[in-house]
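Q: below is the sequence, then the predicted model.
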Amino acid sequence: MAKTLDLISVAFLVLVVVSQSESLKQEEEGDRISELPGQPKVSFQQFSGYVTVNKVAGRALFYWLTESPTSPLSKPLVIWLNGGPGCSSVAYGASEEIGPFRINKSASGLYLNKFSWNHVANLLFLEAPAGVGFSYSNRSSDLFDTGDTRTAMDSLQFLIGWLDRFPRYKNREVYITGESYAGHYVPQLARQIMVYSNKSKHPINLKGIMVGNAVTDNYYDNLGTVTYWWSHAMISDKTYHQLINSCDFRRQKESDECESMYSYAMDQEFGNIDQYNIYAPPCNNSDGSRFTRQSMRLPHRPHRVPISRLYVVNMQLSCIRANIFRQIAGYDPCTEKYAEIYYNRPDVQKALHANKTRIRYKWTACSEVLNRNWNDTDVSILPIYREMIAGGLRVWVFSGDVDSVVPVTATRYSLAQLKLTTKIPWYPWYVKKQVGGWTEVYEGVTFATVRGAGHEVPLFKPRAALELFKSFLRGTPLPKS
């Protein structure tokens, strides 16, 4: 009798496992992208959809996976996060930086990015937190009270749920990458994964992180930014000294005097420039007005970058100077507006399995609501860097050197506080026989600049960014020749 009961129990467990496996296969197949509107033919698989991270609040995060076209089963999983806070990884990372597609200037279709990072890895773009892009919460108060802690916790829950849906990735090497305010997201998620993996029977195989033009430390980021403006002749000596003397860079909210000095610098001294690349032309419309790339206030800084925005619905407003420069240098500063048209198309949303709940607001590259209501931000990420180094994670930090929003000086000031021993002294690294930038390898961290790149390094210097990424995955220093 006991043996019969044992056999019944085993049979029942087998049925449960098989049923769960079939359910997961159905979930995965439900997320498969057959083809996006206007997409060229590709040999790699794509998936996108939602993972619920909090059932009570009804929070669900949207993802887009683009696998590698060759041997995807042997390649690592790389998670990409954009910052803001409040900006979309689909709008930026996937559509104008490291993803396999670019959106054409009429927003009617896509063309291939020959420097896509999915040549060497499987790319998982995550829109986080809820309220960013297609990610949503059924509890509207979540959008008015969010921050670093919930973002990290929800992102961990997303990854756990996503790996259950895609079990073939469970033992794969995982790397987390991102830029700007993802200088918070990436290390914070890495720390959550480390804590989870230390307690779990099924640890996540996290190997390392890489962040670019990354928000790192309140004081040193702010000091480095003002220093960059002055050293690049964007502000006068008088304004520089007034900022240094009147601002307490450690404060969350600056004094009125300091705020007014920031405003004066931008309004009266910067001129009509793209702050994300001070040497590139801005995106100007045919009527002479300016289309401004989404500019968000960093939570620990004054309103030094104005949130001015043109939502473009009429494509007759053409980016004249942008098109001229694109023909010369391959860079188009109007790419963000193409994304806002393309991803609001109903046929695109249907192909992506996105916006199934009919969100009441338009898809935007960045959420001003989230940005203005960011109520929880770490003063410094440097303690997490020390934890990651102690935990044996690979840590790379890179910086486009013509970005004035989170500039190279800010990153260097911040990293210097770690007081790391130098393993390989400063040297120029090369791509296609040209200096791609400069680098120094420390005990625990590799730092690299990308010459001539703005805030979104892969947008401005795609070939150099891919070379940087390859070296990061190999764990080898950047090429000296």
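A: Received, thanks. Residues are numbered from 1 along each chain as shown.
Q: rest of the way, CA atoms for contacts and neighbours
A: OK.
Q: and the residue nearest to residue 424 when sequence neighbours are not counted, what does it touch?
A: With sequence-adjacent residues excluded and distances taken as C-alpha to C-alpha, 6 or more residues apart in numbering, residue 424 is closest to residue 441, at 4.9 Å. Residue 441 makes contact with 422, 423, 424, 425, 426, 447, 477, according to C-alpha atoms under 8 Å, 6 or more residues apart in numbering.
Q: a strand runs through residue 441, doesn't it?
A: Yes. The assignment for residue 441 by DSSP: H, G, I helix; E, B strand; the rest coil puts it in a strand.
Q: show me the helices in the stretch 1-150 of the chain, by range?
A: Counting by DSSP state H, counting those that start in this stretch, the segments of the stretch 1-150 of the chain that form helices are 2-30, 148-165.
Q: want to throw the ones you listed into a markdown table with distance to residue 51?
A: Written out in a markdown table, the entries for the helices of the stretch 1-150 of the chain read as follows (distance: least, C-alpha to C-alpha, whole Å):
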| stretch | distance to residue 51 |
| --- | --- |
| helix 2-30 | 10 |
| helix 148-165 | 6 |
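Q: residue 348: which of those helices is closest?
A: helix 2-30 (15.9 Å; C-alpha to C-alpha).
Q: how about the closest one: buried residues?
A: Judged by neighbour count using 16 or more other C-alpha atoms under 10 Å, the buried positions of helix 2-30 are 24, 28.
Q: likewise stretch 440-460?
A: Of all the residues in stretch 440-460, those buried under the rule 16+ other C-alpha under 10 Å are 440-442, 444-460.
Q: restricted to helices, list those.
A: The helices, defined by DSSP state H, take in 457, 458, 459, 460 from the buried residues of stretch 440-460.
Q: circling back to that earlier point, reformat the contacts of residue 441 as JSON lines; add secondary structure and distance to residue 370.
A: Compiled in JSON lines, these are given as follows (DSSP: H, G, I helix; E, B strand; the rest coil; distance: C-alpha to C-alpha, whole Å):
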{"residue": "422", "secondary structure": "strand", "distance to residue 370": "39"}
{"residue": "423", "secondary structure": "strand", "distance to residue 370": "41"}
{"residue": "424", "secondary structure": "strand", "distance to residue 370": "41"}
{"residue": "425", "secondary structure": "strand", "distance to residue 370": "41"}
{"residue": "426", "secondary structure": "strand", "distance to residue 370": "39"}
{"residue": "447", "secondary structure": "strand", "distance to residue 370": "31"}
{"residue": "477", "secondary structure": "coil", "distance to residue 370": "38"}
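Q: try it against this one:
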Amino acid sequence: MTVANVLFLESPAGVGFSYASKSFDYTMGDKQTAKDSYTFLINWLERFPEYKTRDFFITGESYAGHYVPQLASLILSQNKNTNRTIINLRGIAVKHFDPCSSDYVLSYLNRAEVQEALHARNTSWEHCSGFDWTDSPITILPTINQLIANGISVWIYSGDIDGMIPVTSTRYSVNKLKLPVETAWRPWYYNKEVGGYVVGYKGVVLTTVRGAGHTVPSYQSERALVMISSFLQGKLPPSFTE
């Protein structure tokens, strides 16, 4: 099933195959990460201009609950400069497995032929790297409010068995936005089974994915596809009657 063109970005510098040529570039923070990601996107679109007119959505999981809204906010700000490439930002989705999957990924991405195929430099790939992090806001909710005010579609999704960022914690955070409910909390379905639950607020959709942990697609790939497809189409995940 073809849903979208996907561009994967390892961020910040030093994560995965990404690297910087100068050591001081590894002193990172939320703001610098957003700036670097924006610079990458602009340069990528200049290199592949056929994608400039496409609708653009940003998704992420875990600490990308900071990265994604802040990058979206920076895009909105920079789009006001008509002399620059305009990024057609339409929406964001933020996440606020197989226990051996990390081992599989580590082994696969450290194979020489895989690194060559990805045009990555010959290096030792690892999941996380230590950084001197310079800034991290206590809350990202004001940025979420800014995006809502600018008409950006905001989805927050959560695996219902996520022990790192539980659904309850996510609901408490969303409730602090004090948004009116447009669609009451209800189940959504895939393959005649409950795929998760969803509630539609004015400006934000909060959805869960049943049977998924912290990295949702690693646990429930098909349900995750239904969820992300609904996000891209601008509609809630399907009810039982659809």
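A: Perfect, thanks for sending it. On a predicted model such as this, the values are computed, not experimentally measured, just so you know.
Q: got a TM-score for the pair?
A: The TM-score (TM-score structural alignment, normalised by the length of structure 2) is 0.95; 239 aligned residues with a C-alpha RMSD of 1.3 Å.
Q: quick revisit: ok, the residue nearest to residue 424 of structure 1 to residue 472 of structure 1 distance?
A: Using C-alpha to C-alpha, to the nearest Å, residue 441 of structure 1 is found at 12 Å from residue 472 of structure 1.
Q: can you give me the strands for structure 2?
A: All strands of structure 2, identified by DSSP state E, fall at 56-61, 89-95, 153-159, 181-190, 193-201, 204-209.
Q: quick one: closest of the ones you listed to residue 167 of structure 2.
A: Taking C-alpha to C-alpha as the criterion, residue 167 of structure 2 comes closest to strand 153-159 out of the strands of structure 2, the separation being 6.0 Å.
Q: so where is that closest one in structure 1?
A: Residues 394-400 of structure 1 are matched to strand 153-159 of structure 2 when aligned by TM-score structural alignment.
Q: which ones are touching the counterpart of residue 34 of structure 2 in structure 1?
A: Structural alignment places residue 34 of structure 2 opposite residue 152 in structure 1 (criterion: TM-score structural alignment). By C-alpha under 8 Å, 6+ apart, residue 152 of structure 1 lies in contact with 185, 188, 189, 192.
Q: the last one maps to what in structure 2?
A: I take that to be residue 192 of structure 1. If you follow residue 192 of structure 1 across to structure 2 using TM-score structural alignment, you land on residue 74.
Q: skipping its backbone neighbours, what lies nearest its match in space?
A: Taking C-alpha to C-alpha, 6+ apart, and ignoring the residues beside it in sequence, residue 74 of structure 2 has residue 34 as its nearest neighbour in space, at 7.1 Å.
Q: residue 154 of structure 1 now?
A: Take residue 154 of structure 1 and drop its neighbours on the chain: the residue closest to it by C-alpha to C-alpha, 6+ apart is residue 53, 5.7 Å away.
Q: residues contacting the residue positioned nearest the centre of structure 2?
A: The C-alpha lying nearest the average C-alpha coordinate of structure 2 belongs to residue 60 (C-alpha atoms, centre = their mean; 1.6 Å). Taking C-alpha under 8 Å, 6+ apart as the contact definition, residue 60 of structure 2 lies against 67, 68, 93, 94, 95.
Q: hmm, try it at 6 Å
A: Taking C-alpha atoms under 6 Å, 6 or more residues apart in numbering, we find residue 60 of structure 2 in contact with residue 94.
Q: in structure 2, what residue corresponds to residue 240 of structure 1?
A: Using TM-score structural alignment as the criterion, residue 240 of structure 1 has no counterpart in structure 2.
Q: I'd assumed residue 240 of structure 1 was in a helix, is it?
A: Yes. Note on residue 240 of structure 1: a helix contains this position according to three-state DSSP.
Q: show me the contacts for it.
A: Contact analysis of residue 240 of structure 1 by C-alpha under 6 Å, 6+ apart lists nothing.
Q: cool, and residue 364 of structure 1?
A: The contact partners of residue 364 of structure 1, taken as C-alpha under 6 Å, 6+ apart, are residue 340.
Q: hmm, 7 Å instead?
A: Contacts for residue 364 of structure 1 (C-alpha atoms under 7 Å, 6 or more residues apart in numbering) come out as 133, 340.
Q: so how far is residue 62 of structure 1 from it?
A: Counting by C-alpha to C-alpha, the separation of residue 364 of structure 1 from residue 62 of structure 1 is 14 Å.
Q: mind listing the helices for the stretch 251-400 of structure 1?
A: In the stretch 251-400 of structure 1, helices defined by DSSP H, counting those that start in this stretch lie at 256-264, 320-329, 335-342, 346-351, 368-372, 382-390, listed in chain order.
Q: enumerate the positions of the fifth one that are buried.
A: This means helix 368-372 of structure 1. Under the neighbour-count rule (16+ other C-alpha under 10 Å), helix 368-372 of structure 1 has 368, 370, 371, 372 buried.
Q: the residue nearest to the centre of structure 2 matches what in structure 1?
A: Taking TM-score structural alignment as the criterion, the aligned counterpart of residue 60 of structure 2 in structure 1 is residue 178.
Q: burial check on the equivalent of residue 166 of structure 1 over in structure 2, number of neighbours?
A: Correspondence of residue 166 of structure 1 to structure 2, assessed by TM-score structural alignment: residue 48. Here the count is done by other C-alpha atoms under 10 Å, and residue 48 of structure 2 has 10 residues near it.
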